[in-house]
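Chemist: Could you look at this predicted model? Sequence included:
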Amino acid sequence: MADVLTLDGIRKSYNVGTPVETEVLHGIDLTMQRGDFLALMGPSGSGKSTLLNIIGLLDRPTGGRLLINGEDTGQLGDSALTHLRGHAIGFVFQYHYLISAFTARENVMMPMLVDRGRPDTAMEQRADELLDRVGLSRWRNNSATNMSGGQQQRVAVARALAMDPDLVLADEPTGNLDTKSADDVFELMREINRERGTTFLLVTHNDDLAARCDRIVRVVDGRIAG
């Protein structure tokens, strides 16, 4: 099975070349294959957020190699990285970051609009298909503010899938939800993972949710524990 994500000796330092240079990631090795559903755990300050930013191509490592679908991202310029991030990676955050004045459909269309520049019928159809998949067909014309927290996060999941990414990075996606809504959103991601083979990397502090993932990776003091 093909590797979607490969981290080979990833290091990250801040204030490089100064007397206060600090290394926060100390040689991270990690591989994820298509269809994996992995929980990333670790205490605050362990390096999880830094690692997630690097995997999401929002920041560059200072050492090691990061491959997405076998492509060495260290060889790419900024525009190529932006294109790869937009097409290969979807993001779900703890806060949904929906545009409040937009409808659910318009929010789901946003990644496609950014990529193509103008709306078209195919985008609307794609957004409607995804909203149907996350159980929100009836709410597609609702503004984001006229939805519950759980519904808003479902829209965020649909938006993350708009470009049919190989990898979805979910950073505490259930952290702001009540227990029932959190369970529903987790199960939705799990179903999409099984149906579509989409790879999910889930950052969570919830031991119960992590136990329902295929694998748990723990980061402690900038290293993979165990």
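Modeler: Cool, got the structure. Quick caveat, the model's predicted, so the values are computed rather than measured.
Chemist: Going by C-alpha atoms from here, please, whenever you check contacts or count neighbours.
Modeler: Will do.
Chemist: any idea how far Met32 is from Phe200?
Modeler: Per C-alpha to C-alpha, to the nearest Å, Met32 is found 9 Å from Phe200.
Chemist: this is the comparison structure:
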Amino acid sequence: MNHLLERLKELVQDNFYTRGFKKNLHYNLYPEDILKETPKEFFKGVFRVFLLFLGTYVVFNLLVSLTNAAYLLEYGDRMKELYDQGKVSFTLYLMNSFPNSIFMLAVLFLIFQFYFASFSYLALWVLGEEGRSYRRILGIAFSTSLYVLLAFYPILILFNVTPNSFKKDPFSMVLFLSLNGIFFFGAIILESVFYVRMCRRVFGQNLGRALITWFLPFFSFATFIISNL
């Protein structure tokens, strides 16, 4: 029995997930080590870790959603009726139907990293950074966004285990949203800090230039959303 417990302890401490997370965290804490690898090697390493956790999230989301499958399927049927009537777009239908919404979220989150890295690379180009590399900035985007992805796990659990009656009470609803906000915005802050830190070390930027490199994608995205409201 003790041998089995020790074996389980070893598996918990050393597996694909822990090794991937530790490797990713090492890049965040010691960005200068990124320069010891080729841009391709760095990108492939962090991209694999990202896909590992993203794929796991999709499976985890599907399993957790099964506890509320009846409601999700009923809601999806209503959205299908609205789509057939031409009242909602196909994209909106996919975003609100199970299990399409789960896969769409994963795909959009993946695409967003390419968008973010592309605008950051544009900032590097405009600022005239000689050591700029698209693969490295793309790797930085995937590496730092892992924390936002990890925040989706507790948020998903909260949304599925919290009773509907709890959400209807104003005070409880504020508490519910606050807990979700702590996870999400905490992850955003952590992502931003590491993103700026990695840009400074990898591309030799000062704080101001690194902030511009990080901020341009956010500014462009916010401008696009506001202009289409």
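Modeler: Sure thing, it's come through. Everything quoted here is computed from the prediction, not taken from an experiment.
Chemist: Please state their TM-score.
Modeler: Aligned and superposed, the two chains score 0.28 in TM-score terms (TM-score structural alignment, normalised by the length of structure 1); 99 aligned residues with a C-alpha RMSD of 5.3 Å.
Chemist: measure the residue nearest to the spatial centre of structure 2 to Phe194 of structure 2 for me?
Modeler: By C-alpha atoms, centre = their mean, structure 2 has its centre lying nearest to Leu149, at 3.3 Å. Distance from Leu149 of structure 2 to Phe194 of structure 2, counting by C-alpha to C-alpha: 15 Å.
Chemist: With Val202 of structure 2 instead?
Modeler: 12 Å.
Chemist: before we move on, what about Tyr134 of structure 2?
Modeler: On the measure of C-alpha to C-alpha, Tyr134 of structure 2 and Phe194 of structure 2 end up 18 Å apart.
Chemist: burial measure for Asp72 of structure 1, as a count.
Modeler: 12 (other C-alpha atoms under 10 Å).
Chemist: close enough to count as contact, it and Leu81?
Modeler: No. Here Asp72 of structure 1 does not reach Leu81: they are 10.4 Å apart, not a contact under C-alpha atoms under 8 Å.
Chemist: Gly139 is in contact with Gln113 of structure 2, correct?
Modeler: No. Judged on C-alpha under 8 Å, Gln113 of structure 2 makes no contact with Gly139 at a distance of 9.2 Å.
Chemist: more neighbours, the two?
Modeler: Gly139 (26 against 18).
Chemist: residue contacts, the residue nearest to the more buried one when sequence neighbours are not counted?
Modeler: Nearest non-adjacent residue to Gly139 of structure 2, counting by C-alpha to C-alpha, 6 or more residues apart in numbering: Phe43, 4.5 Å away. Taking C-alpha atoms under 8 Å, 6 or more residues apart in numbering, we find Phe43 of structure 2 in contact with 135-136, 138-139.
Chemist: Report the buried members of those residues.
Modeler: Buried subset of the contacts of Phe43 of structure 2 (neighbour count, 16 or more other C-alpha atoms under 10 Å): 135-136, 138-139.
Chemist: Ser227 of structure 2: which of those residues is nearest?
Modeler: The closest of the buried ones among the contacts of Phe43 of structure 2 to Ser227 of structure 2 turns out to be Leu138 (C-alpha to C-alpha; 26.5 Å).
Chemist: Now the closest one. Nearest residue, chain neighbours left out?
Modeler: Ala117 (4.9 Å).
Chemist: can you check Phe47 of structure 2 too?
Modeler: Once flanking residues are discounted, Phe47 of structure 2 sits nearest to Phe142: 6.3 Å by C-alpha to C-alpha, 6+ apart.
Chemist: secondary structure element for that neighbour?
Modeler: helix 134-161 (DSSP states H and E).
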